[in-house]
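# quick one: sequence plus predicted model below, questions after.
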Amino acid sequence: MNIGEILDNKYKIIGSLGQGGTARVFLVENIVLNNYWALKVLSKDSPWISYQLEEVDILKSLSHPMLPRIADLFGDNDNYFIVMDYIPGSNLVDVLQKEGKITEKVLIKWTFELLDALDYLHGRNPPVIYRDLKPSNLIVDDTGRLRLVDFGTARLHREGKSEDTIYIGTQGYAAPEQYGNGRSDQRTDLFSLGMTLVHLATGIHPLKTGEGSIRVLLKNSGISKGFSKFILGLTEPEPAKRFQDAQTALKALNNIAGSKRLIFKRNIKTQASMFRGVIGITSYLPGSGATTLCLALGRYLAKAGKKTVLIELNNSGDFSRLEEILDDLGELKIRRENSFEAGEIVFYPGMSDCSEISRKGVDIVILDLGHLNNEHKLRELNRTDIKLVLCPRVPWKYSIFLEYDGGIKSQTKDEWIFVADTSDDFDKQMLNKNIKHLVSYSLPKNPYYFTEEERKNTERFFKEICSIAEARHN
């Protein structure tokens, strides 16, 4: 591969991102859409090609904010080419070298995020076992979010298999059962997480800790007794003595960190003003006001100086009709092939996939998912940072709404924030009986032209949803 070479008529090689024993990775630019991706090159002659293709199959089926996505797959006579998320940032080995050991507060936040990702992977059918969790496979991206990369050793967990066929993992982080003494399962990943936390907390590689000294090292590094006990519960050599699954570990961590959950609420204004990420908006029933809420939030955020993009990830045609109205009103600034700009907002009408839309220079992306009526929309909602679900606007539809809610299963459902367009106490009481995180918000009559009262109401609403979302992530 040469710098400047163009593959598949659209991917221009910008530079090398790295090379391992079985694959090369390049930074490429999609010259059609003007955005950047990581391109993994797999030789068809590699003795490991079957394992590498299994990695591709696993990633294609996953949808979680911490995990990389596969956007494209093609090949030639010699190689397979996998186009994946390019995640700019620093891996945690580099962070350790530059900044030293990580504080307990940051470690607890990252542990929540990693356990959530592991719970998602282990909850698949069959479960996905990552098997190589370590600092070099964790990246802090340019938004400050932790991302898990390199699924080259991940495997589907099959019942009835007494031991792994080969040892896979990294010394110091790998669980004892990965050395051929047993079978990798969910507890294997929890052991690796524990050893990763030991390294990050102490700055000392697990291979150099010595027998029986982890507790002392954690204490000397200023780790609290409670969090130290939690880490030791992850790193038990015998799988039966460890936390048995990510959910159990999450509950234990919640008990340790419960008092820290209130920190964000004392800084709502600051944190809301700092928010950068993706907001997903949907409803269970059509006509509940998802597009109106998208426009209201988008307009408010753009007026507040945020570079905002609205993506219509449904086939309602509302954005195209809005485009014509804004053109008639003289508000339309720019028209492009698949987008238009008006009122400091970039709109993408009728998109079936948002993975190739550039995030360069963008502060906030708002997804208008419309009616939540298929798995694709559910996956996209799960990937967002703030997940909003609108309740029906009339009380006689509440029973249908609640019945629909009971049938939806999602790994991130506890993060969903439900929005009720009502100020009626009785309506809110009816919904509150069955729903967590209910927020009331009166949708503006015209979301494109706010009154001052509507602007203040939207500001309050945005701060409130940021507060709830941050409490879930911390």
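Alright, I've got the coordinates.
# from now on I want contacts and neighbour counts done on CA atoms only, so please keep to that.
Fine.
# buried ones in the biggest helix by length in the chain?
Identified as the longest helix of the chain according to DSSP state H is helix 452-473. Within helix 452-473, the residues scored as buried using 16 or more other CA atoms under 10 Å are 454-455, 458-459, 461-471.
# likewise stretch 171-188?
Within stretch 171-188, the residues that qualify as buried are 172-179, 182-188, counting by 16+ other CA under 10 Å.
# what about the closest residue to residue 147 other than its chain neighbours, how many residues close to it?
Spatially, and ignoring its direct neighbours in sequence, residue 147 is nearest to residue 66 (4.6 Å; CA to CA, 6 or more residues apart in numbering). Other residues lying near residue 66 total 19 when counted by other CA atoms under 10 Å.
# surely residue 66 meets residue 148?
Yes. Judged on CA atoms under 8 Å, residue 66 makes contact with residue 148 at a distance of 5.8 Å.
# work out the gap between stretch 144-163 and the centre of the chain.
17 Å (CA atoms, centre = their mean, to the nearest Å).
# what does that stretch rub up against?
Where contact means CA atoms under 8 Å, 6 or more residues apart in numbering, the residues beyond stretch 144-163 that reach it are 51-52, 54-55, 59, 65-68, 110, 113, 126-132, 137-141, 168-169, 180-185.
# and what of stretch 261-273?
Taking contacts as CA under 8 Å, 6+ apart, the residues outside stretch 261-273 that touch it are 462-464, 466-467, 470-471, 474.
# format those as TSV; extra columns: distance to residue 311.
Supplementary listing: the contacts of stretch 261-273 in TSV, determined by distance: CA to CA, whole Å:
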residue	distance to residue 311
462	18
463	22
464	23
466	20
467	24
470	23
471	26
474	27
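# between the residues you listed, which sits nearest residue 24?
For the contacts of stretch 261-273, the residue nearest residue 24 by CA to CA is residue 474; the value is 35.3 Å.
# where does residue 102 fall, helix, sheet strand or coil?
Each residue gets one of three states, and residue 102 gets coil by DSSP: H, G, I helix; E, B strand; the rest coil.
# got another, please set it beside the one above:
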Amino acid sequence: MDELPQRLKPGDVLGGRYRIEALIGQGGMSTVYLAEDMRLPGKKRAVKQSRQEEGVRASLAEANMLVKLNHPNLPDIVDYYGAEREGRFNYLVMDYIEGETLLQRFERQGRRMPASQVSEYALQLCDVLDYLHGHLQDPIIYRDLKPSNLMIDVHERLWLIDFGIARSYRIGQDADTVPIGTIGFAAPEQFAGRQTDARTDLYGLGALMYYLMSGGQYRHAAGKHLRELDAGLPPGLAELVEKLLQAEPDSRCQSAAEVRGELQRLLTEQRAQDSRRRERQPLLVAVGALYAGAGATFAALALARALHGLGVPHALAEPPKQQPELYALLFGEKHAPAGYRCYTEAAGEPALREAAWADGCTLWLPAAPAAEAARAPAQPAAAAAARWLRKLLALERPLVLVDIGDEWHRHDVRELLSVAAEVVYVVDPMVHKLDLAATRSRLQLLHELRAAGKRVHGIANKTVASKHTGQWLGILPEPPACLLPAIDALKVAEASWLGQLVQDRPGIQQQLARAVYPWLRSWLPHEAYAADAGGAKRTLRKLWKNG
């Protein structure tokens, strides 16, 4: 131990066994490192170094507490090295959890988490809190529930880490030895000189849920009920959070088991409502570019016109954005119906039937042009997102394509992706863009969507016939679902001069349709074309046979 410096560095070895690889994080009284267990090659450990006298005592108390615990959501203690005298360092060696903190996940999701995702995490926390509070000889009060103290591993399991301020509950004790906690998440009694108990952690759970569902606000600072911030939240869940955040412990839920039971009931009710809603809701298909310029809008329009050719009723929608394009692409000033109002216009909340702009089997739903959007009253981002998405879900169409461009990480687009049944990403031959940091981030998001049960498809756009085409396709993230041909620039220009979509031009329409029909046949549900049981089915059989 004497050879170890105050700050460990890569290559240092602790106890002749743990080789330090990197710094993971640093707090007020401790530093955490990633290490390799040399006795188990390839096995990673987390080494927590406490570097102040108070930290050393806290580290020893944490070690004594954790060695008694055995729960799937708690890391195991592997080793402990104590100081021989005051002022020296203590080292706590724990299982290394590969993943990210809940705070990192929250930030990566644009500081917005769907209520269903928050509820699933809360259920896992209820399980571990129930264990800590009720299944040990000396109940443990954690006292510091916050996003940075929770890890999410690659299997979506939530891990409770950092027991630095946890304490054992003592019946009859009037006050904690040290009143402590994190402002924004700590219960009132933690700062009022009173003893904390199981209900203190339940307050922390409520504060955590409020933070995640409010876009990162604290209940005591915001001073608003969750439903005031987002009217789309399930009312029962918002009421449960409000109950957990009561100032008096007697007014809260009294045990983690009680909270778990209420969450399970609410989730069961919500799933039943979602199931009934899905029976009426259209099938949402999100179409996005893996990077700027790949051609998400071109692909979305090609799919829309192919569906029109098949006789499948559908809509193509564009989310509200800074630079909306669909209205101009469709030559809205020329082709939109008289008195047409875009579905995203806030004033008067126009019904979608009033916004009807149909072209055969396609219902066009462009976002309001920038000048019109600027005149609309300002709305909170969450409310605006909920409004346009609710309108799409209320459509009386079996299928809705949504062109999200390359804005995958916008919080309202993430809400859309959470309810979309199919997710389509578009790539083009510019292979250097696959190495962009933004592209890697979107590929990670697509991986997470797949893991969540979404069907994800890749479309290769601007495909040219070349002896090297196979090499291009071979380096894509996966074999593409279909190949859209490159369209001659003159044909695109001619269509624009004539005020038409190039996807509707003779020859090109058939070329694009043949490219996408086999893929559409692989996933398009029967209900999408069942409305016209005669004509649409005959068209499908004919075109798929010839395609």
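Sure, I can see it. Note that the structure is a prediction, hence the values are computed from the model and not measured.
# can you calculate the TM-score here?
In this superposition the chains share a TM-score of 0.52, using TM-score structural alignment, normalised by the length of the first structure; 262 aligned residues with a CA RMSD of 2.2 Å.
# check which helices and strands the longest helix of the first structure is in contact with.
For helix 452-473 of the first structure, the elements it packs on are helix 104-122, helix 268-274, helix 290-303, strand 386-390, strand 438-440, judged by 3 or more CA pairs under 8 Å, 6 or more residues apart in numbering; DSSP states H and E.
# can you tell me which of those is most buried?
For those, average neighbour numbers computed from mean count of other CA atoms under 10 Å are highest in strand 386-390, which has a mean of 24.
# next structured bit after it?
For strand 386-390 of the first structure, the succeeding helix or strand toward the C-terminus, using DSSP states H and E, is helix 398-407.
# and that next one, which stretch of the second structure?
Residues of the second structure aligning with helix 398-407 of the first structure are absent, taking TM-score structural alignment as the criterion.
# which one, of the helices and strands packed on helix 452-473 of the first structure, ends up nearest to residue 226 of the first structure?
helix 104-122 (11.0 Å).
# residues making contact with the closest one?
Surrounding helix 104-122 of the first structure, the residues in contact under the criterion CA under 8 Å, 6+ apart are 64, 66-67, 127-130, 146, 186, 189, 197, 200-201, 223-224, 245-247, 249-250, 253, 257, 411, 473-474.
# again, but for stretch 539-547 of the second structure
Under the criterion CA under 8 Å, 6+ apart, residues 309-311, 513-515, 517-518, 521 lie in contact with stretch 539-547 of the second structure.
# again, 6 Å this time
The set of residues that contact stretch 539-547 of the second structure without belonging to it, under CA atoms under 6 Å, 6 or more residues apart in numbering, is 310, 514.
# tell me which residues in that stretch are buried?
Within stretch 539-547 of the second structure, the residues that qualify as buried are 540, 543-544, counting by 16+ other CA under 10 Å.
# please apply the same query to stretch 234-254 of the second structure.
For stretch 234-254 of the second structure, a neighbour-count test (16+ other CA under 10 Å) marks 234, 236-238, 240-246, 249, 252-254 as buried.
# over to stretch 16-29 of the second structure?
Neighbour counts over stretch 16-29 of the second structure (16+ other CA under 10 Å) mark 18-23, 29 as buried.
# just the helices in the stretch 151-300 of the second structure please.
In the stretch 151-300 of the second structure, the segments counted as helices under DSSP state H, counting those that start in this stretch are 198-213, 219-222, 226-229, 235-244, 256-280, 296-310.
# would you turn these into JSON lines with distance to residue 485 of the second structure?
Shown next, in JSON lines, are those (distance: least, CA to CA, whole Å):
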{"stretch": "helix 198-213", "distance to residue 485 of the second structure": "43"}
{"stretch": "helix 219-222", "distance to residue 485 of the second structure": "52"}
{"stretch": "helix 226-229", "distance to residue 485 of the second structure": "46"}
{"stretch": "helix 235-244", "distance to residue 485 of the second structure": "49"}
{"stretch": "helix 256-280", "distance to residue 485 of the second structure": "34"}
{"stretch": "helix 296-310", "distance to residue 485 of the second structure": "11"}
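# so for residue 326 of the second structure, which of those helices sits nearest?
Using CA to CA as the measure, helix 296-310 is the one of the helices of the stretch 151-300 of the second structure that comes nearest residue 326 of the second structure, at 8.2 Å.
# what span of the first structure is that closest one aligned with?
Taking TM-score structural alignment as the measure, the first structure aligns no residues with helix 296-310 of the second structure.
# tally up the residues packed near the residue mapped onto residue 155 of the second structure from the first structure, please.
Alignment of residue 155 of the second structure against the first structure is given by TM-score structural alignment, with residue 143 as its counterpart. Look at residue 143 of the first structure: counted by other CA under 10 Å, it has 12 neighbours.
# now residue 143 of the first structure: how far from residue 127 of the first structure?
Using CA to CA, to the nearest Å, residue 143 of the first structure is found at 29 Å from residue 127 of the first structure.
# if I look at residue 483 of the second structure, how far off is residue 60 of the second structure?
Note on residue 483 of the second structure: its distance to residue 60 of the second structure, by CA to CA, is 61 Å.
# no no, residue 97 of the second structure
When CA to CA is applied, the distance between residue 97 of the second structure and residue 60 of the second structure equals 21 Å.
# out of those two, which sits in the more crowded spot?
Between residue 97 of the second structure and residue 60, counted using other CA under 10 Å, the more crowded position is residue 60 (20 against 17).
# just to be sure, which of the buried residues of stretch 16-29 of the second structure are found in strands?
When the buried residues of stretch 16-29 of the second structure are checked against strands using DSSP state E, the ones located there are 18-23.
# distance to residue 51 of the second structure added to these, as JSON lines?
Conversion of those to JSON lines gives the following (distance: CA to CA, whole Å):
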{"residue": "18", "distance to residue 51 of the second structure": "18"}
{"residue": "19", "distance to residue 51 of the second structure": "19"}
{"residue": "20", "distance to residue 51 of the second structure": "17"}
{"residue": "21", "distance to residue 51 of the second structure": "19"}
{"residue": "22", "distance to residue 51 of the second structure": "17"}
{"residue": "23", "distance to residue 51 of the second structure": "15"}
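# hang on, the earlier thing: winner for burial among the helices of the stretch 151-300 of the second structure?
Highest mean neighbour count among the helices of the stretch 151-300 of the second structure (mean count of other CA under 10 Å): helix 198-213, with a mean of 25.
# which bit of the first structure covers that helix?
The aligned range for helix 198-213 of the second structure in the first structure is 186-201, by TM-score structural alignment.
# now the strands for the stretch 1-150 of the first structure?
With strands called from DSSP state E, counting those that start in this stretch, the stretch 1-150 of the first structure shows them at 6-7, 11-19, 23-30, 35-43, 70-75, 79-85, 89-91, 128-129, 138-141, 146-148.
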